[in-house]
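Asker: Sequence below, structure please.
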Amino acid sequence: MYQQIFFLLFFTTLLSFTNIVFCQKAGKLNPEVHPPITWQQCDATGKCDTIKGEVVIDANWRWVHSDQGTNCYTGNTWNPTFCTDGVGCSQNCSLEGAQYQSVYGVTTDSSAVRLNFITQGQGKNIGSRLFLMSNATNYQMFYLLGQEFSFDVDVSKLDCGLNGALYLVSMDSDGGMTRFPANSAGAKYGTGYCDAQCPRDLKFISGQGNCKGWVPSSNNPNTGVGGYGSCCAEMDLWEANKMSNAFTPHPCDISQQTLCNGDECGGSASADRYASICDPDGCDFNPYRMGNHSFYGPGLQVDTSSVFTVVTQFVTTDGSPTGTLSAIKRLYVQNGKVISQSESTIPGLTGGGITDDFCTKQKQVFGDKDSFTQHGGLAGMGKALKDGMVLVLSLWDDYFADMLWLDGSYPTTASIDKPGVARGPCSATSGVPTTVESKYPDAYVIYSNIKVGPIGSTFKKTL
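Answerer: Now for the predicted structure:
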């Protein structure tokens, strides 16, 4: 929840070849070689087939340059020689191949991918955002109605202010190449990102540069906000560090990536946060926020000092992959033990999973705007899941709200005694990016053993 900050949070200290940027043409200086990874597709009996895949880094991290090798974007400003308008920028600038381990701190090993927080190479890279691919040119599409999605995660090195996020978004499988012919780089180069915050920090959207109206960030030397944003539905399977976690559906009124203009994008960069076609808040289930402060964390019931399995189940009204989404359930497996999601202990708010009734009551009890219902609730989220979504794996820190919406008390101006404000045990002064980056440079997250299949098929119920 409150992932509006997402569009400010992926950044690299830009030296010559580590510009954070998004472009549309493919460069010719560095080959693009995707790190391999495997995942598993399971059937109702629990038999799982291994699928070979790849991961690609989001284009917003890459070096973008002219045909002569001159930067099209440096620091947090555009080069006016090449990017005076959106169309010209996409014609003049090329997106270069990535050096995954040395520049971005991304490595894979069989079914596992490790994302390092700080990587010092030619420049200083901070965090990353990856997409799972089915082949060299297309994202893997997941269809999860009536299914479950499970993965193992190691968050033991993620302290307050960090977020290892694994989630789904309604991106085009080819990165937008078919719908936007100006985009000739496509999914191979990580193009086409969108989410329910309608992020405006993306350098290119729908095949054109986002340089018109671009305003450099005042507190970040590498990012800015453009005149356009990129909207689509978002299912946050996992936003977490070792102190707190949440899963959150964010439905939209549309079923594919859509460009928005200025304040109509909503979110924190706009005059009205709720002006967009998407639900920026979502309906979250965070065990700590729901009143259980002894469930998740180091040494607790779900012990974040060691690896555990996260299982998310998408229940439909008739149990089929074509039914209407009626509930999203969560359980954990650690050391052979299945751990059910904790139940809410907030007065007037019962339940241990996400349903429309739970979400309506949560908004009422917490005094939050119910944009979840406004944008279709679980049925709206179910439509996106039915149409197919792309898997995102990321690690980031928060220049907008210091990650307090996940692991501290938020809003910071509200009393901690108000229901819904306490979201984790981290202090009000934690999560400041400059402190996080200096204090936890060796932080990392590891995602592994991704499995998809019918409900009950991806994990063992006993040892």
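Asker: rest of the way, CA atoms for contacts and neighbours
Answerer: Will do.
Asker: any idea where the helices of the chain begin and end?
Answerer: 86-92, 100-104, 356-366, 371-374, 377-387, 404-407, 433-439 (DSSP state H).
Asker: buried set for the first one?
Answerer: So the one you mean is helix 86-92. Judged by neighbour count (16 or more other CA atoms under 10 Å), helix 86-92 contains these buried residues: 86-87, 89-92.
Asker: again, but for the fifth one
Answerer: In terms of neighbour count (16+ other CA under 10 Å), helix 377-387 has its buried residues at 377-386.
Asker: compare with the first, here's sequence two:
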Amino acid sequence: DVPCSCNAALYWVSMPGLTAEGVPARSSLDNYYCDANYVGGVACYELDTFEANQNVMQVTAHQCEGEPNGYNPSCDRAGVSRSTQKLDIAGVLSRPMCASDECVVDTRRPFRVSQRFVVDASGTLVAIENEVRQVNASFAFSSADPGIGNMTEYLRGMSGAMRDGMVLAFQVWGGRWALTSWLDAWTRDPLLCSPGESCPESSRVVYSDIAIDSLSG
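Answerer: Coordinates of the predicted model:
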């Protein structure tokens, strides 16, 4: 129920963002929401641990100017990411996920995502390892996989924000194809998503059985 031009997101933000004077900044949404893309007009650190639709899943880290518990005048909107569609899965099922039984994970049916936050000896976040599982099929990918940008360094920069405490947010959003082309552009089959598609208002996702086993490093 989350096709092209849509994004089902589970992510962490350093709410509330602060003003230059160090007080909580109220956004244009009439609350204290903030993120790395200035939605509502307030910027703050953001770690996207699950951005997905029926064809792709992505993990993205965004860094900001300033300390996580301070004023952030600007952030890296694009961030550094790793996507399932950059995987090279051997065998008959060559595509990681799609709304079909031809893929490793058929997103028309429920599936489970497990993530492990890897820290070094100093307790600094250096990697996020992901496993997507459905019945007897699964695939894995890591933030340490080859790709554009140094995601390890970006995750190191997120460690302070996570130590200070971040808010877990859930969303489903979308619009015209151009709005989510950063996600849909990684689909292997160009016929899956076309520039003319828009996210339908009927799009929905069910998050369930969410658990955090340990935050110790």
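Asker: which residues of the stretch 51-200 of the first structure fall in strands?
Answerer: Along the stretch 51-200 of the first structure, counting by DSSP state E, counting those that start in this stretch, strands occupy 64-65, 73-74, 77-78, 94-95, 106-109, 112-116, 118-120, 124-126, 128-133, 141-142, 147-154, 162-169.
Asker: mean per-residue distance, the last one to the second structure?
Answerer: In this case it means strand 162-169 of the first structure. On superposition with the second structure, the mean distance recorded for strand 162-169 of the first structure (mean CA distance after the TM-score superposition for the first structure) is 0.9 Å.
Asker: how much space between the most centrally placed residue in the second structure and D184 of the second structure?
Answerer: Residue closest to the average C-alpha location in the second structure (CA atoms, centre = their mean): D48, at 3.0 Å. Plainly put, D48 of the second structure is 16 Å away from D184 of the second structure if you go by CA to CA, to the nearest Å.
Asker: Please apply the same query to N7 of the second structure.
Answerer: Here N7 of the second structure is placed at a distance of 9 Å from D184 of the second structure (CA to CA).
Asker: got it, and W173 of the second structure?
Answerer: Per CA to CA, W173 of the second structure is found 14 Å from D184 of the second structure.
Asker: Which of these two has more residues huddled nearby?
Answerer: Neighbours were counted for W173 of the second structure and for D184 using other CA atoms under 10 Å; D184 has more, 27 against 17.
Asker: Would you confirm that that one contacts C4?
Answerer: Yes - using CA atoms under 8 Å, D184 of the second structure is in contact with C4, at 6.5 Å.
Asker: Overlap of the contact sets of those two?
Answerer: Residues touching both D184 of the second structure and C4 (CA atoms under 8 Å, 6 or more residues apart in numbering): 55, 193.
Asker: R179 of the first structure pairs with which position in the second structure?
Answerer: Counting by TM-score structural alignment, R179 of the first structure corresponds to V23 in the second structure.
Asker: Can you report how many residues neighbour its match?
Answerer: The number of residues packed near V23 of the second structure is 12, by other CA under 10 Å.
Asker: count of neighbours near H62 of the second structure?
Answerer: H62 of the second structure, neighbours per other CA under 10 Å, totals 25.
Asker: could you pull out the strands for the second structure?
Answerer: Under the criterion DSSP state E, the second structure contains strands at 6-13, 46-53, 56-62, 80-83, 97-98, 105-106, 112-119, 125-134, 137-142, 167-174.
Asker: who touches the last one?
Answerer: So the one you mean is strand 167-174 of the second structure. Outside strand 167-174 of the second structure, the residues that touch it by CA under 8 Å, 6+ apart are 5-15, 180, 198-199, 203-205.
Asker: just to revisit the earlier point, for the helices of the first structure, which one sits closest to T38 of the first structure?
Answerer: For the helices of the first structure, the distance to T38 of the first structure is smallest for helix 100-104, at 17.3 Å, taking CA to CA.
Asker: Which stretch of the second structure lines up against the closest one?
Answerer: Here helix 100-104 of the first structure fails to align to any part of the second structure, judged by TM-score structural alignment.
Asker: same check, this time on stretch 51-66 of the first structure
Answerer: Counting by TM-score structural alignment, stretch 51-66 of the first structure lines up with no residues of the second structure.
Asker: didn't A8 of the second structure look like it was pressed against V205?
Answerer: Yes - assessed by CA under 8 Å, A8 of the second structure is found in contact with V205 at 6.9 Å.
Asker: Mind listing the shared neighbours of the two?
Answerer: Common contacts of A8 of the second structure and V205, defined by CA under 8 Å, 6+ apart, comprise 2, 172.
Asker: Between the two, which is the more surrounded one?
Answerer: Each of A8 of the second structure and V205 has its neighbours counted (other CA under 10 Å); A8 has more, 24 against 13.
Asker: Chain neighbours aside, what residue packs nearest to the more buried one?
Answerer: V172 (4.4 Å; CA to CA, 6 or more residues apart in numbering).
Asker: Just to confirm, what residue in the first structure is aligned with the one you found?
Answerer: V172 of the second structure maps onto L395 of the first structure when the alignment is built from TM-score structural alignment.
Asker: Tell me how many other residues crowd its match.
Answerer: Here the number of neighbours of L395 of the first structure (other CA under 10 Å) works out to 28.
Asker: Any figure for the gap between it and T322 of the first structure?
Answerer: Taking CA to CA as the measure, L395 of the first structure falls 33 Å from T322 of the first structure.
Asker: Endpoints of stretch 390-404 of the first structure, how far apart?
Answerer: Stretch 390-404 of the first structure: ends 27 Å apart by CA to CA.
Asker: Stretch 63-82 of the second structure too?
Answerer: Its start and end residues considered, stretch 63-82 of the second structure measures 15 Å (CA to CA).
Asker: likewise stretch 62-74 of the second structure?
Answerer: 11 Å.
Asker: So which bits of it are buried?
Answerer: Using 16+ other CA under 10 Å as the test for burial, stretch 62-74 of the second structure gives 62-64, 68-72, 74.
Asker: before we move on, what about stretch 40-58 of the second structure?
Answerer: Within stretch 40-58 of the second structure, the residues that count as buried by 16+ other CA under 10 Å are 40, 42-58.
Asker: ditto for stretch 82-91 of the second structure
Answerer: Using 16+ other CA under 10 Å as the test for burial, stretch 82-91 of the second structure gives 82-87.
Asker: Distance to V126 of the second structure for those - can I get that in TSV?
Answerer: Shown next, in TSV, are the buried residues of stretch 82-91 of the second structure (distance: CA to CA, whole Å):
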residue	distance to V126 of the second structure
R82	14
S83	17
T84	19
Q85	22
K86	20
L87	20
